[in-house]
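K.L.:
just to be clear, the model below is a prediction. Sequence and coordinates:
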Amino acid sequence: MSNYPLLNAFLTMLWFFLWVLWFMLLFRVIHDVFSDDGLSGWAKAGWTVFVCILPFLGVLAYLVARGRGMGERSMRRAQAQEQAFRSYVREAAPSGPAAGTSKADELAQLAGLHDHGDITDAEYEAAKAKVLVS
């Protein structure tokens, strides 16, 4: 028989989960401090020292003082990365007549994809019809 009751196992898992959650929150706050371009170097140093010396109070104070901006800054960074990615794709892989490809070249590429098994018969026929119509 076991000397570790089910309730103790549950409480151990709960404490472990809270411990992991705490570290995720701590690292999220530290990441936000260093990725915020609006903070000066002294402000970043101050928040970092506060969070490292008094972690619970520091994280709580940071969330109260700057918590709303964390999501907004994260959203702006994600949008900027998405825009940069889309811009890179547009520059790196132009398509259509602007790329200097003819319909025959596009059909040859489609046939190669179809023969290689990268696209299905239905996708091939739909793409072929789109190339021939344009």
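P.N.:
Here it is on my side, so go on.
K.L.:
okay, CA-based contacts and neighbour counts for the rest of this
P.N.:
Fine.
K.L.:
what about residue 60, which helix or strand?
P.N.:
Under the criterion of DSSP states H and E, residue 60 resides in helix 55-92.
K.L.:
structure B:
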Amino acid sequence: MDWGSTWDFLWHFLIIFAWIAYLLVLFQILTDLFWRDHKTSGFAKAIWVILLIVFPWLTALVYLIARGNGMAERAREAAAAAKKQTDDYIREAAGRSPAEEIAHAKELLDAGTISQSEFDALKTKALS
């Protein structure tokens, strides 16, 4: 067994892994800068991009340390907004408003089809 080729393989594997990890971090940073962060000025964004090109690893590390909490908050807000848009679309596609859902549930309650607790559950679900 040629140990040189094994170590070469491991070294290349490590380099490729580091490169892919850096690309993932870079795309997260660029996404945060240009699509999620609306408070940072264009000049500051340009400086971050230039630094990411000139000193890639160091700038990425500094960005993650300095702005990591903000990245997480903006990502959470973006996910919540996407969920709200999806929920709104589903409600719109379903064709009934919450008021119509409650009215239908009230009809079922009046007809004796469902119990008061089931009506309350349907009402709570329609209002959420």
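P.N.:
Now that the structure is in, tell me what you want to look at. Since the model is a prediction, treat every value here as computed from it, not as a measurement.
K.L.:
following the chain past the helix holding residue 60 of structure 1, name the next helix or strand.
P.N.:
Later in the chain than helix 55-92 of structure 1, the nearest helix or strand by DSSP H and E is helix 103-116.
K.L.:
what's the following helix or strand after that following helix?
P.N.:
Following helix 103-116 of structure 1 toward the C-terminus (DSSP H and E): helix 121-133.
K.L.:
in that next one, what counts as buried?
P.N.:
Across helix 121-133 of structure 1, burial judged by 16 or more other CA atoms under 10 Å covers 124, 127, 128, 131.
K.L.:
what's it in contact with?
P.N.:
Residues outside helix 121-133 of structure 1 that contact it (CA atoms under 8 Å, 6 or more residues apart in numbering) are 103, 106, 107, 110, 111, 114.
K.L.:
same check, this time on stretch 43-61 of structure 2
P.N.:
With CA under 8 Å, 6+ apart, stretch 43-61 of structure 2 has contacts from 22, 25, 26, 29, 30, 33, 34.
K.L.:
wait, which of the buried residues of helix 121-133 of structure 1 is closest to residue 77 of structure 1?
P.N.:
residue 127 (34.8 Å; CA to CA).
K.L.:
distance of the closest one from residue 14 of structure 1?
P.N.:
53 Å (CA to CA, to the nearest Å).
K.L.:
which position in structure 2 pairs with residue 47 of structure 1?
P.N.:
Taking TM-score structural alignment, residue 47 of structure 1 has residue 48 as its aligned residue in structure 2.
K.L.:
for the helix or strand encompassing its match, give me the average deviation versus structure 1.
P.N.:
Using DSSP H and E, residue 48 of structure 2 falls within helix 42-54. Once fitted to structure 1, helix 42-54 of structure 2 is off its aligned match by 1.7 Å on average (mean CA distance after the TM-score superposition for structure 1).
K.L.:
could you check the angle helix 56-94 makes with that helix?
P.N.:
With axes from the mean of the first three to the mean of the last three CA atoms, to 10 degrees defining the directions, helix 42-54 of structure 2 sits at 120 degrees from helix 56-94.
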